[in-house]
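Enquirer: would you be able to build a 3D model of this:
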Amino acid sequence: MFIKCLKVGMIETNCYIVCDKVTNSAVIIDPGADASRIVTALEETGCKAKYVLLTHGHADHMLAAHEVLSKTGAKLGVFADELELLNNPDLNVYNAMGLDNFEPFTPDILFHDGDTVTFGGVSMQVIHTPGHTHGSCCYMTQDTLFSGDTLFKESAGRTDLPTGNMQELEESLKRIFSLEGDLQVLPGHGDFTTLDYERKNNPFMGTLI
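Expert: Sure, this is the predicted structure:
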């Protein structure tokens, strides 16, 4: 498995291109801006996108999704509980960011907790992690967790935006920290980290014990 990270948009969202180099099948996670750059980076890998996956429905994680979907022919996957937020510009902070001409989404796949996303020889488990938004989720492979805006290096997602909930976030963090092994953690913003590092250094750990 090959992973390429692009920092896109004003808030430097981490957009991930995840490729199975054996079959040249890929997924794109959180295309937050710069669609042409994302598509070019995908083409440079030699892989074809099977899915565009959203960790949640905030504008900074999906502004380029329509164009990327159109240019790649990929299918859109999002957690089922995020559909209302995804398509409401008041809830998905589209309006708050001063953006115009919101175009609603019709996801091809609505995920539920425990579902599996397969592309080529790679399987990702969908983990519902509400808190930052009610329908936030993470995608986990055998050794990597794409944590969206739920878990950051030495921090966690904010809960003061629509559908955010601190109690739900704390429960989601407990669930993440209880996962087996030392996964590489690739968040929606900022630096990469590992699960072991966060268990030892994330200040939220102190509130969860």
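Enquirer: only C-alpha atoms from now on, for both contacts and neighbour counts.
Expert: Will do.
Enquirer: mind listing the helices for the chain?
Expert: For the chain, applying DSSP state H gives helices covering 35-45, 65-72, 83-86, 166-177, 195-201, 205-208.
Enquirer: tabulate those helices (JSON lines), appending distance to V126.
Expert: Listed next are the helices of the chain as JSON lines, based on distance: least, CA to CA, whole Å:
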{"stretch": "helix 35-45", "distance to V126": "23"}
{"stretch": "helix 65-72", "distance to V126": "19"}
{"stretch": "helix 83-86", "distance to V126": "16"}
{"stretch": "helix 166-177", "distance to V126": "12"}
{"stretch": "helix 195-201", "distance to V126": "17"}
{"stretch": "helix 205-208", "distance to V126": "23"}
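Enquirer: those helices: which one's closest to T13?
Expert: Closest approach to T13 among the helices of the chain (CA to CA): helix 35-45, 12.2 Å.
Enquirer: so for the protein, which residue is the most central one in space?
Expert: T55 (2.8 Å; CA atoms, centre = their mean).
Enquirer: that one: what's it in contact with?
Expert: Contacts for T55 (CA atoms under 8 Å, 6 or more residues apart in numbering) come out as 29-30, 61, 78-79, 136-139, 147-149.
Enquirer: one more time with 6 Å, if that's ok
Expert: Applying CA atoms under 6 Å, 6 or more residues apart in numbering to T55 gives the contacts 136-138, 148.
Enquirer: quick check: it vs Y16, distance?
Expert: From T55 across to Y16, the span is 11 Å (CA to CA, to the nearest Å).
Enquirer: then N202?
Expert: Per CA to CA, N202 is found 23 Å from Y16.
Enquirer: higher neighbour count, the two?
Expert: The neighbour comparison of N202 against Y16 (other CA atoms under 10 Å) goes to Y16, with 24 against 17.
Enquirer: and E103, how many neighbours?
Expert: E103: 11 neighbours (other CA under 10 Å).
Enquirer: which one is N202 nearest to, not counting chain neighbours?
Expert: Closest residue to N202 apart from its sequence neighbours, by CA to CA, 6 or more residues apart in numbering: E154 at 4.2 Å.
Enquirer: now the one you found: how far from T141?
Expert: 22 Å.
Enquirer: this one as well, want them side by side:
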Amino acid sequence: MIPRKPLFPGIIELNFQAGEVLGCNLYLIYDQDEWVLVDIGYEETVDDYIQVIRDLDFPLSRCKALIATHADVDHIQGLAKAKQALKTTVTAHPNAVEPLQTGDTLKTLALIEAQDLRLAMPPVEIENQVDDGDIIPVGNLELEVWHTPGHTDSQLAFRLGDVLLSGDNVYRDGCIGAIDAHHGSDIKAFIKSLTRIRDSDVKWLAPSHGPIFAKDNEMLDKVIKRVEGYLHMADFGTLAEDWPLMDQWDDEVAKGILPDGLQLPS
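Expert: Predicted structure coming up:
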């Protein structure tokens, strides 16, 4: 057995525990011998993570569930393999069920042909569905489920006391999870989820990528303002609400307005 390095009571992040970043953040939530694992990462690292769990002396037979924060390949490709190894169940949001159970390579972003990205997406059965306000008991602990759509339509976060396992909502540098129509992004929903996190009384955010950090409302204000701007930018295509430049162009065409320094030839 190796010494456990919980970041908070009942919460171990397996990359930090291993002293090596193997993939997305994996949170092992435990009380006594019962435990759950939030996300699993790529299939190729499943054995490495399970070995870390063994070394920490957690009985593999006491894994209550594998929980998916959302249905992106970098978080869940290894679910089928881990489920078989641990002989446990899988829990996810209802919006993640179809892509996970069918192995949908498009919605999970396992297939991006333009970037020559082609990853396997093994299908996996989802035994348990959870939504906003549900409670996942782990021993005597209660993991509160938040549905925080925006990055994807299935994005979940989980609160335990002062800590929010915040998924791909926001990272320490103020970046947010990628906005992509293919996996169900929604800018308005993202703003609502970020606002909920800012307005909550949680003290710590434990994201799905990068380091844990203290919730900083000033930083979150800046992030929310930036994302609100995305609603009015052509950069985000069909996910944007409008493009003010085109209204300006309509007006300039109607009035025959040219930029300063340019005039029609006489």
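Enquirer: kindly provide the TM-score of these chains.
Expert: The TM-score (TM-score structural alignment, normalised by the length of the first structure) is 0.88; 200 aligned residues with a CA RMSD of 1.8 Å.
Enquirer: A74 of the first structure pairs with which position in the second structure?
Expert: With the correspondence set by TM-score structural alignment, A74 of the first structure lines up against T88 in the second structure.
Enquirer: mind checking how far the closest residue to its match other than its chain neighbours is from I112 of the second structure?
Expert: Spatial nearest neighbour of T88 of the second structure, excluding adjacent residues (CA to CA, 6+ apart): A65 at 5.7 Å. From A65 of the second structure across to I112 of the second structure, the span is 30 Å (CA to CA).
Enquirer: looking at the two, which one has more neighbours?
Expert: For A65 of the second structure and I112, the more surrounded residue by other CA under 10 Å is A65, and the numbers stand at 22 against 14.
Enquirer: any idea what the more buried one aligns with in the first structure?
Expert: Alignment note (TM-score structural alignment): A65 of the second structure maps to Y51 of the first structure.
Enquirer: I'd say its match and V27 touch.
Expert: Yes. Y51 of the first structure is within contact range of V27, at 4.8 Å (criterion: CA atoms under 6 Å).
Enquirer: which one in the first structure is aligned with R196 of the second structure?
Expert: Using TM-score structural alignment, R196 of the second structure sits opposite R175 in the first structure.
Enquirer: pull the number of nearby residues for that match.
Expert: Residues within reach of R175 of the first structure, counting by other CA under 10 Å, total 13.
Enquirer: please name the nearest non-neighbouring residue to D196 of the first structure.
Expert: That would be D182: by CA to CA, 6+ apart, it lies 5.3 Å from D196 of the first structure.
Enquirer: number of nearby residues for that neighbour?
Expert: Neighbour count for D182 of the first structure, taken as other CA under 10 Å: 16.
Enquirer: distance of it relative to H189 of the first structure?
Expert: When distance is defined by CA to CA, D182 of the first structure is 20 Å away from H189 of the first structure.
Enquirer: and what of L179 of the first structure?
Expert: L179 of the first structure is 21 Å from H189 of the first structure, where distance means CA to CA.
Enquirer: which one of the two has more residues nearby?
Expert: Using other CA under 10 Å as the criterion, L179 of the first structure and H189 rank with H189 on top: 21 against 10.
Enquirer: what residues are up against the more buried one?
Expert: Counting by CA under 6 Å, 6+ apart, H189 of the first structure touches 13-14.
Enquirer: one more time with 8 Å
Expert: Contact partners of H189 of the first structure, counting by CA under 8 Å, 6+ apart, are 11-14, 148-149, 152.
Enquirer: got the end-to-end distance for stretch 133-152 of the first structure?
Expert: With CA to CA as the measure, the first residue of stretch 133-152 of the first structure is 15 Å from its last.
Enquirer: give the aligned range of it in the second structure.
Expert: Aligned by TM-score structural alignment, stretch 133-152 of the first structure corresponds to residues 152-171 of the second structure.
Enquirer: quick one: contacts of the matching stretch?
Expert: Contacts with stretch 152-171 of the second structure, where a contact means CA under 8 Å, 6+ apart, come from 68-71, 93-96, 141-151, 176-177, 179, 183-186, 190, 193-194, 201-211.
Enquirer: tell me the buried residues within the residues you listed.
Expert: 68-71, 93, 95-96, 141-151, 176-177, 179, 183-186, 190, 193-194, 202, 204-209 (16 or more other CA atoms under 10 Å).
Enquirer: from these, which ones fall inside strands?
Expert: Mapping these onto strands (DSSP state E) picks out 141-147, 204-207.
Enquirer: turn those into TSV, including distance to P244 of the second structure.
Expert: Formatted as TSV, these follow (distance: CA to CA, whole Å):
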residue	distance to P244 of the second structure
L141	49
E142	46
L143	43
E144	40
V145	37
W146	34
H147	31
W204	37
L205	35
A206	36
P207	34
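Enquirer: just give me the closest of those residues to A120 of the second structure.
Expert: P207 (24.9 Å).
Enquirer: that closest one matches what in the first structure?
Expert: Alignment note (TM-score structural alignment): P207 of the second structure maps to P187 of the first structure.
Enquirer: rewinding a little: so which bits of the match of stretch 133-152 of the first structure are buried?
Expert: Going by 16+ other CA under 10 Å, stretch 152-171 of the second structure has these buried residues: 152-161, 163-171.
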